[in-house]
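> kindly generate the corresponding structure for this input.
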Amino acid sequence: MLFKIFIVEDDEMLLSLLENFLQKYGFETFCVRDFDTLMEDFRTFQPHLILLDINLPKYDGYEWCKQIRKNSNCPIIFISARDSKMDQVMALEYGADDFITKPFDYEITLAKIKSHLRRAFGTYATLSNQRIVEADGLQLNLDRLTLAWKSNTVELRNTEAKILDLCMTQIDCVVSRDQLLEKIWDDQAFVDENTLNVYIRRVRNKLDQLQLNGSLQTIRGEGYRLRSIWREIT
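You can find the predicted model right below:
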């Protein structure tokens, strides 16, 4: 499969370097140079993954991320010289999947791109051998990144699926924040309390979409508990 990467960066030298590097590894790329037609180009190119800077012409990366999320669930990786925790939290709030700070290592960036593509497009398992976690009728598909209850299904990001995996396998039990942080992130430098809070809010939103409001509880000073309150819902 030929994966397509959409690069949104206004530094022409860095743009060319990224494009050449990714093409060398077999990716098809589209580099945004006209920000007035960015969304039109995005819809035409239909990328599998997006690399997105923050400081950009017309709108900043957060706004572009928000607009893209209205049209696509593909992985978005921010690449920016802005490296504060608040910048990383804002990126996640707007729907990003990862954050790489400039200057960056090209090989590490390539590894992150490949990892997100594997997770997003299910190359870890075949359709006949999918990883599914079930708790009282609630089904989490870890390969397709979906959560289903009754006739309704919502799509998940990889980190949301990891949180639900841990909570569902310990249904009605308290899962500590440390357990969640250990399961979710390999790069411990990227972890902070605000980042976890962002993902917990996202998971609650997905549960709300399935009409399972209030099922993920905060246990003050301990962590979180996914309660199987849907048993009572008919």
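
> okay, CA-based contacts and neighbour counts for the rest of this
OK.

> what secondary structure does the residue lying closest to residue 133 once chain neighbours are set aside sit in?
Spatially, and ignoring its direct neighbours in sequence, residue 133 is nearest to residue 140 (5.0 Å; CA to CA, 6 or more residues apart in numbering). Three-state assignment for residue 140 (DSSP: H, G, I helix; E, B strand; the rest coil): strand.

> what sits against residue 140?
132-134, 146-148, 161, 164-165 (CA atoms under 8 Å, 6 or more residues apart in numbering).

> relative to residue 184, how far out is it?
Distance of residue 140 to residue 184, computed by CA to CA, to the nearest Å: 16 Å.

> what does residue 62 give?
Counting by CA to CA, the separation of residue 62 from residue 184 is 23 Å.

> who's more crowded, those two?
Per other CA atoms under 10 Å, whichever of residue 62 and residue 184 has more neighbours is residue 62, with 23 against 19.

> which residues does the helix or strand hosting that one contact?
Per DSSP states H and E, residue 62 falls inside helix 61-69. Under the contact criterion CA under 8 Å, 6+ apart, helix 61-69 has outside partners 39, 52-55, 76, 90-91, 94-96.

> for this protein, what spans make up the helices?
In the chain, the segments counted as helices under DSSP state H are 12-24, 38-45, 61-69, 85-93, 106-120, 158-169, 177-184, 193-209.

> in CSV: those helices, plus distance to residue 219.
Listed next are those as CSV, based on distance: least, CA to CA, whole Å:
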stretch, distance to residue 219
helix 12-24, 44
helix 38-45, 42
helix 61-69, 31
helix 85-93, 22
helix 106-120, 30
helix 158-169, 13
helix 177-184, 10
helix 193-209, 13
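
> tell me which of those lies nearest to residue 3.
Within the helices of the chain, the stretch nearest residue 3 is helix 106-120; the backing value is 8.3 Å (CA to CA).

> re earlier: quick check: buried residues in the helix holding residue 62?
By 16 or more other CA atoms under 10 Å, the buried positions in helix 61-69 come out as 61-62, 64-65, 68-69.

> next, the angle helix 38-45 makes with that helix.
40 degrees (axes from the mean of the first three to the mean of the last three CA atoms, to 10 degrees).

> want to put them side by side, so please do this one too:
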Amino acid sequence: MHYNCLIVDDEEELARMTAEYFRMFDVSTEYVTSREACYAFLKEHTADLILLDINLGDGTGFEVCKRLREETQIPILFVSARQSDDDVLVALSIGGDDYIKKPYSLSVLLAKVKVNLKRVEQLKKVNVQAGTEMKEVPENAAGTGKGSTLTLDESTMSAILNGERIALKAKEFALLQCLYQHRNTIVKKDILFEEVWGDSFFSDGTLNVHVRKLREKLENDPNNPQMLKTVWGTGYILEI
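Next up is the predicted model:
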């Protein structure tokens, strides 16, 4: 069976209440309360998105995320009472797409989930010739030399740079796509938060981690980026 959302949280009452609330708004949702139950569930069912707690009775959400990222790029939103910036950065660096701190408002959580589900649905509906949508950029894109091209494959959420396919996570792809749409102009941080995360009040750390990951995948020298540049105090610019 297919669900819009899977909640993985050892606080069973909270997980149950959240699932029931989501269902009221036509978001098909199921929940499990442990790491092993999550693995077992995904062997029998599919989901568009996972809400994942860090503290689980038989392990951690970090372990679950790392294992799932070996097999899928499904959006993973961490939901945790842990407030440390270090936890946020770890969650995002290992493959999480968002980090939501408890306690949270169910309405705000639902809004974040719907933003991600909308993007998943849009990607599902992509119907481009030969399974790709080619977006060719000027010759010196990414500073990799004459004849460089950048291709975004929305059906697989990957980038193709000079013929090399590069797998991206959902939020990395969304961020790159947003920057491309505003290419060669400075994109303010609040615009990126709004268009990519659906929230104009978000953590700089979240954005910084995703930008760093994109640079590691796209730039010849991530420490000296030629394509995705920082405009200090303002935002970023994709120069192509």
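
> and the TM-score between them?
TM-score of the superposed chains, computed with TM-score structural alignment, normalised by the length of the first structure, equals 0.75; 219 aligned residues with a CA RMSD of 3.4 Å.

> what's the closest of the helices of the first structure to residue 32 of the first structure?
helix 38-45 (6.6 Å).

> that closest one vs the second structure, mean deviation?
Taking mean CA distance after the TM-score superposition for the first structure, the mean distance separating helix 38-45 of the first structure from the aligned residues in the second structure is 2.3 Å.

> where does that helix end up in the second structure?
Aligned by TM-score structural alignment, helix 38-45 of the first structure corresponds to residues 38-45 of the second structure.

> residue nearest the centroid of the second structure?
residue 171 (2.8 Å; CA atoms, centre = their mean).

> quick check: that one vs residue 138 of the second structure, distance?
With CA to CA as the criterion, residue 171 of the second structure and residue 138 of the second structure are 25 Å apart.

> before we move on, what about residue 52 of the second structure?
41 Å.

> more neighbours, these two?
Neighbour count, other CA under 10 Å: between residue 52 of the second structure and residue 138, residue 52 has more, with 29 against 13.

> need the contact list for that one.
7-9, 61, 76-80.

> please tell me how far it sits from residue 114 of the second structure.
Counting by CA to CA - residue 52 of the second structure and residue 114 of the second structure are separated by 16 Å.

> same thing with residue 124 of the second structure?
15 Å.

> of the two, which one has the most company?
Neighbour comparison, residue 124 of the second structure and residue 114: the larger count goes to residue 114, with 19 against 12 (by other CA under 10 Å).

> distance of the more buried one relative to residue 48 of the second structure?
Taken as CA to CA, the span from residue 114 of the second structure to residue 48 of the second structure is 11 Å.

> so how many other residues sit close to residue 152 of the first structure?
Neighbour tally, residue 152 of the first structure, other CA under 10 Å: 10.

> again but with residue 168 of the second structure, I slipped
19.

> my guess is it meets residue 154, correct?
No. Counting by CA atoms under 8 Å, residue 168 of the second structure sits too far from residue 154 to count as a contact (10.4 Å).

> before we move on, back to that, mind listing what's buried along the match of helix 38-45 of the first structure?
38, 41.

> what's in contact with it?
1-3, 8, 32.

> again with stretch 75-95 of the first structure
Here stretch 75-95 of the first structure has contacts from 48-55, 62-63, 65-66, 69, 96-103, 116-117, 120, 194-195, 198-199, using CA under 8 Å, 6+ apart.

> taking these, please make a PyMOL selection of just the buried ones.
Buried subset of those, written as a PyMOL selection, criterion 16+ other CA under 10 Å:
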select buried, resi 48+49+50+51+52+53+54+55+62+65+69+96+97+98+99+100+116+117+120+195+198+199
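
> one step back: from the contacts of residue 140 of the first structure, which would you call buried?
133, 146-148, 161, 164-165.

> now, the most widely separated pair of the residues you listed?
Every pair of these checked by CA to CA; the farthest is 148 and 165, at 13.1 Å.

> aligned to residue 63 of the second structure, what sits in the first structure?
Checking TM-score structural alignment: residue 63 of the second structure goes with residue 63.

> how about residue 209 of the second structure?
Using TM-score structural alignment, residue 209 of the second structure sits opposite residue 198 in the first structure.

> could you measure from that match over to residue 206 of the first structure?
Taking CA to CA, one finds residue 198 of the first structure at 13 Å from residue 206 of the first structure.

> what does residue 167 of the first structure give?
From residue 167 of the first structure to residue 206 of the first structure the distance is 14 Å (CA to CA).

> confirm for me that residue 174 of the first structure is in contact with residue 219.
Yes. Counting by CA under 8 Å, residue 219 is a contact partner of residue 174 of the first structure at 7.5 Å.

> overlap in contacts, these two.
With CA under 8 Å, 6+ apart as the test, residue 174 of the first structure and residue 219 both reach residue 225.

> which of these two has more neighbours?
residue 174 (17 against 12).

> quick one: what's aligned to residue 81 of the first structure in the second structure?
Under TM-score structural alignment, residue 81 of the first structure pairs with residue 81 in the second structure.

> what about that match, distance to residue 180 of the second structure?
35 Å.

> neighbour count: the two, which is higher?
The neighbour comparison of residue 81 of the second structure against residue 180 (other CA under 10 Å) goes to residue 180, with 18 against 13.

> how about that one, what does it touch?
Taking CA under 8 Å, 6+ apart, we find residue 180 of the second structure in contact with residue 238.

> contact partners for residue 122 of the first structure?
With CA under 8 Å, 6+ apart, residue 122 of the first structure has these contacts: 143-144.

> switch to 6 Å and redo it
residue 143 (CA atoms under 6 Å, 6 or more residues apart in numbering).

> burial measure for residue 12 of the second structure, as a count.
With other CA under 10 Å as criterion, residue 12 of the second structure counts 15.

> distance of the nearest residue to it once chain neighbours are set aside from residue 16 of the second structure?
Spatially, and ignoring its direct neighbours in sequence, residue 12 of the second structure is nearest to residue 33 (6.2 Å; CA to CA, 6+ apart). Separation of residue 33 of the second structure from residue 16 of the second structure (CA to CA) stands at 10 Å.

> of those two, who's got more company?
residue 33 (21 against 17).

> wait, the more buried one touches residue 10, no?
Yes. With contact defined as CA atoms under 6 Å, residue 33 of the second structure counts as touching residue 10 (4.2 Å).
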